[in-house]
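Chemist: What follows is a predicted protein model with its sequence.
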Amino acid sequence: MSESHSHGRQANARQLTAALLLTGSFLVIEVVYGFISGSLALLSDAGHMLTDVMALALSLLAIRIGARPADRQRTFGYRRAEVLAAAVNAGALFAIGLYILVEAYRRLQEPVDVQTTPMLIVAVLGLLVNLISAHILVGGSGDSLNMKSAYLEVMGDLLGSVAVIVGALLIRFTGLTWLDPILGALIGLWVLPRTWALLKASVNVLLEGVPEGLDLDALRTELAGVPGITELHDLHVWSVTTGEHNMTVHLVVPLLTPGVQEAVELIADRYGIEHVTLQLEEANRHGDHAAHLHP
């Protein structure tokens, strides 16, 4: 690892730590005042902010654990810990989203008084916290997908804070308390698809499924079209962690034709596959030859 790359990782870790501490601290305040004010919208926004805290923690975890080398027990290292954490968090967040929807329905049947002053104050403070966190993270979002995802999570939470502010003002001036559960339900409905997508993607990685967005049939066709390859089988593509894809494949060629490995390497690179293991077998011989590629 180059010195500049190492410094970049350290800077990203510091930025994520600062944003995590800031957002996590405010999350506690938002939950407490959500119960004090009786605002479901504020609690729903707290659930959304919890997704931000989880995203920031996972991004920081990815940096910390990703730096740990593989050992005799875990030859792929500890990178899958990020996916395990994501699956657990997504399941918990999905349950929270469902609770918000059920509570919103109950409150529409039996309205609850909402204290708009603490609701408004906390929502404004939440907006400021998100703005500060976004400013902290924006520096590393241009050159790191990990940092960019964390930055987008925080920016998305700005919408929730703005929605709660608008809701508090409308309730304050119109007295329409039913706006609060409606607003809470809308925020919950916005969070649920995101957490479901995260859960689905995490489970797919844990089951070593084909990475989302990768067309296995198209990949197979391209590999079979490489000059010299007469047979292709045992093609497997999976992810160790998010965005890190592996491939193994058994290829049969009349002879160990020069250029086959290079051609497969180029195809794998186009599909975003970082680690490739080839088993090349001569069609007229019983032996085979294994080749390991790292595009």
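Modeler: Right, received. Where do you want to start? Residues are numbered from 1 along each chain as shown.

Chemist: CA only for contacts and neighbour counts going forward, please
Modeler: Noted.

Chemist: which element is Tyr105 on?
Modeler: helix 81-109 (DSSP states H and E).

Chemist: go on, Phe173?
Modeler: Assigned by DSSP H and E, Phe173 falls in helix 145-174.

Chemist: For that helix, list every residue counted as buried.
Modeler: 146-148, 150-155, 157-158, 160-165, 167-168, 170-172 (16 or more other C-alpha atoms under 10 Å).

Chemist: buried residues in stretch 186-202?
Modeler: Quick answer for stretch 186-202 (16+ other C-alpha under 10 Å): 186-189, 191-192, 195-196, 198-199, 201-202.

Chemist: Quick one: those as TSV, columns for secondary structure and distance to Ala55 too.
Modeler: Converted to TSV, these look like this (DSSP: H, G, I helix; E, B strand; the rest coil; distance: C-alpha to C-alpha, whole Å):
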residue	secondary structure	distance to Ala55
Leu186	helix	21
Ile187	helix	18
Gly188	helix	17
Leu189	helix	19
Val191	helix	13
Leu192	helix	15
Thr195	helix	11
Trp196	helix	14
Leu198	helix	10
Leu199	helix	13
Ala201	helix	14
Ser202	helix	13
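
Chemist: I'd like these written out as a markdown table, with distance to Ile136 added.
Modeler: A markdown table is the format used below for the buried residues of stretch 186-202 (distance: C-alpha to C-alpha, whole Å):
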| residue | distance to Ile136 |
| --- | --- |
| Leu186 | 28 |
| Ile187 | 25 |
| Gly188 | 27 |
| Leu189 | 28 |
| Val191 | 24 |
| Leu192 | 27 |
| Thr195 | 24 |
| Trp196 | 28 |
| Leu198 | 24 |
| Leu199 | 27 |
| Ala201 | 28 |
| Ser202 | 27 |
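
Chemist: follow-up on the earlier one: next one: the helix holding Phe173 to chain centre, how far?
Modeler: Relative to its chain's centre, helix 145-174 lies at 19 Å (C-alpha atoms, centre = their mean, to the nearest Å).

Chemist: swap in stretch 133-153?
Modeler: Counting by C-alpha atoms, centre = their mean, stretch 133-153 comes out at 13 Å from the chain centroid.

Chemist: let's bring in a second one:
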Amino acid sequence: MIVIAITSAMMIVEIAAGLAFGSMALLADGLHMASHTAALSINAFAYVYARRHAHSKSFSFGTGKVNTLGGYTGAILLSVFALIMAWESVMRLISPVEIAFNQAILVAILGLAVNSISVVILGHHHHPENEHEHRHDHNLVSAYLHVLADALTSLLAIFALLGAKYLGLVWADPAMGIVGAILVARWSVGLLRNTARTLLDRQATDEITTMITTSIESQDDTRIVDLHVWAVGPDIYSATVSIVTHHPKPPDHYKALIPGNLGIVHTTIEVHMCDDSVNS
């Protein structure tokens, strides 16, 4: 909530300053922060909603994907902003406007300071000690990328304004807007790809499926004939396993064979007697 509050305040300042002082880089940074304010609000809502309904029977596999959906939505906002940012920058390259450099630079520096504070607040979640816990939390990644992108565009705005003021590189102001749009687009595409995989129930990694297969097939003549493992939240999975064997045991026996460190929280196991008429 602190990040949302300070981002919202700085957003208003930068948009107003960009319009008043004629800086495309500053205006782009302000609009960038506007999209991020909305995205961060979505992310915050996703966390609150997921926690509030964590034990609701309405969600068969829990609310883990709510965070992923929040990250996906944030990535879409990033993509849309990147297109707007690139378009406006190209227009400024074609039709330059006069810039009040001193005032614009001051606001850009203030924006960088505010964005840096936001990066520090969210950045502690990416400390190595928490890497395993948070590496697949797409909602957190989305929020972190938003504030990191804000800090980057503020930095680009400062360099562009300094170059235009002292070196006469008037084109640098809109050019930095284009560079920022490209970087933001790359981040958003990566996040869209990762969140879409989870939302579409893509099969878990080969490492996880191999460990499940090896642990179960090491018993007697047991063979897995059908295996599906998919993410239902950050680092937690659901699995359905179909087994054939000459010496069937209760499903709980095979469930206990699955390594506990894989994050499998929902397991459905089908056990079938092996048909001797068919080669296993």
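Modeler: Received the coordinates, thanks. Model, not experiment: these values are computed from the prediction.

Chemist: re the thing from before, remind me what the helix holding Phe173 of the first structure packs against, helices and strands.
Modeler: helix 40-66, helix 116-137, helix 179-206 (3 or more C-alpha pairs under 8 Å, 6 or more residues apart in numbering; DSSP states H and E).

Chemist: Any chance of those helices in JSON lines with distance to Thr277 of the first structure as columns?
Modeler: Below are those laid out as JSON lines (distance: least, C-alpha to C-alpha, whole Å):
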{"stretch": "helix 40-66", "distance to Thr277 of the first structure": "22"}
{"stretch": "helix 116-137", "distance to Thr277 of the first structure": "37"}
{"stretch": "helix 179-206", "distance to Thr277 of the first structure": "19"}
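
Chemist: just these: most buried one?
Modeler: Of all these, helix 40-66 carries the top mean neighbour count, a mean of 24, counting by mean count of other C-alpha atoms under 10 Å.

Chemist: can you state the direction angle for it and helix 81-109?
Modeler: Per axes from the mean of the first three to the mean of the last three C-alpha atoms, to 10 degrees, the angle that helix 40-66 of the first structure makes with helix 81-109 is 180 degrees.

Chemist: After superposing, tell me the mean distance of helix 40-66 of the first structure to the second structure.
Modeler: Helix 40-66 of the first structure, aligned to the second structure and superposed, deviates on average by 3.8 Å (mean C-alpha distance after the TM-score superposition for the first structure).

Chemist: My read is that Ile6 of the second structure contacts Val114, right?
Modeler: Yes - counting by C-alpha atoms under 8 Å, Val114 is a contact partner of Ile6 of the second structure at 7.1 Å.

Chemist: hang on, the earlier thing: what residues in the second structure pair up with the helix holding Tyr105 of the first structure?
Modeler: Aligned by TM-score structural alignment, helix 81-109 of the first structure corresponds to residues 66-94 of the second structure.

Chemist: mind checking the SS state of the aligned residue in the second structure for Gln279 of the first structure?
Modeler: Correspondence of Gln279 of the first structure to the second structure, assessed by TM-score structural alignment: Ile269. At Ile269 of the second structure the chain is in strand, as set by DSSP: H, G, I helix; E, B strand; the rest coil.

Chemist: ok, Ile269 of the second structure to Ala196 of the second structure distance?
Modeler: Distance of Ile269 of the second structure to Ala196 of the second structure, computed by C-alpha to C-alpha, to the nearest Å: 27 Å.

Chemist: what does Asn102 of the second structure give?
Modeler: 44 Å.

Chemist: you'd agree His228 of the second structure is in a helix?
Modeler: No - according to three-state DSSP, His228 of the second structure belongs to no helix; its state is strand.

Chemist: And the counterpart of Val13 of the second structure in the first structure, how far from Val129 of the first structure?
Modeler: Applying TM-score structural alignment, one finds that Val13 of the second structure aligns to Ile29 in the first structure. Going from Ile29 of the first structure to Val129 of the first structure by C-alpha to C-alpha gives 12 Å.

Chemist: Please enumerate the shared neighbours of the two.
Modeler: By C-alpha atoms under 8 Å, 6 or more residues apart in numbering, Ile29 of the first structure and Val129 have no common neighbours.

Chemist: Can you give me the neighbour number for His5 of the first structure?
Modeler: Look at His5 of the first structure: counted by other C-alpha atoms under 10 Å, it has 10 neighbours.

Chemist: Please read the previous query as pertaining to His7 of the first structure.
Modeler: There are 11 residues near His7 of the first structure, going by other C-alpha under 10 Å.

Chemist: counting contacts, what elements does the helix or strand where it lies pack onto?
Modeler: Element membership of His7 of the first structure, judged by DSSP H and E, is helix 3-37. In terms of contacts (3+ C-alpha pairs under 8 Å, 6+ apart), helix 3-37 of the first structure is packed against helix 40-66, helix 116-137.

Chemist: which stretch among those comes nearest Thr257 of the first structure?
Modeler: Nearest to Thr257 of the first structure, of all those, is helix 40-66, at 36.9 Å by C-alpha to C-alpha.

Chemist: Just the angle for that closest one relative to helix 3-37, thanks.
Modeler: Inter-element angle recorded for helix 40-66 of the first structure and helix 3-37: 160 degrees (by the same axes, to 10 degrees).

Chemist: Show me how far helix 40-66 of the first structure is from its chain's centre.
Modeler: 10 Å.

Chemist: got it, and stretch 259-276 of the first structure?
Modeler: So, by C-alpha atoms, centre = their mean, the centroid of stretch 259-276 of the first structure is 26 Å from its chain's centroid.

Chemist: cool, and stretch 60-80 of the first structure?
Modeler: The answer for stretch 60-80 of the first structure is 18 Å, by C-alpha atoms, centre = their mean.

Chemist: and for it, what are the contacting residues?
Modeler: Counting by C-alpha under 8 Å, 6+ apart, 9, 13, 16-17, 81-82, 240-241 sit against stretch 60-80 of the first structure.

Chemist: Which two of those residues have the greatest separation?
Modeler: Thr17 and Val240 (24.8 Å).

Chemist: per the alignment, Tyr49 of the second structure corresponds to what in the first structure?
Modeler: Checking with TM-score structural alignment, Tyr49 of the second structure has Ile65 as its match.

Chemist: What of Thr245 of the second structure?
Modeler: Correspondence of Thr245 of the second structure to the first structure, assessed by TM-score structural alignment: Val253.

Chemist: List the residues that contact the spatially closest residue to its match that is not a sequence neighbour.
Modeler: Sequence neighbours aside, Ile229 is the residue nearest to Val253 of the first structure in space, at 4.7 Å (criterion: C-alpha to C-alpha, 6 or more residues apart in numbering). Going by C-alpha under 8 Å, 6+ apart, Ile229 of the first structure touches 251-254, 260.
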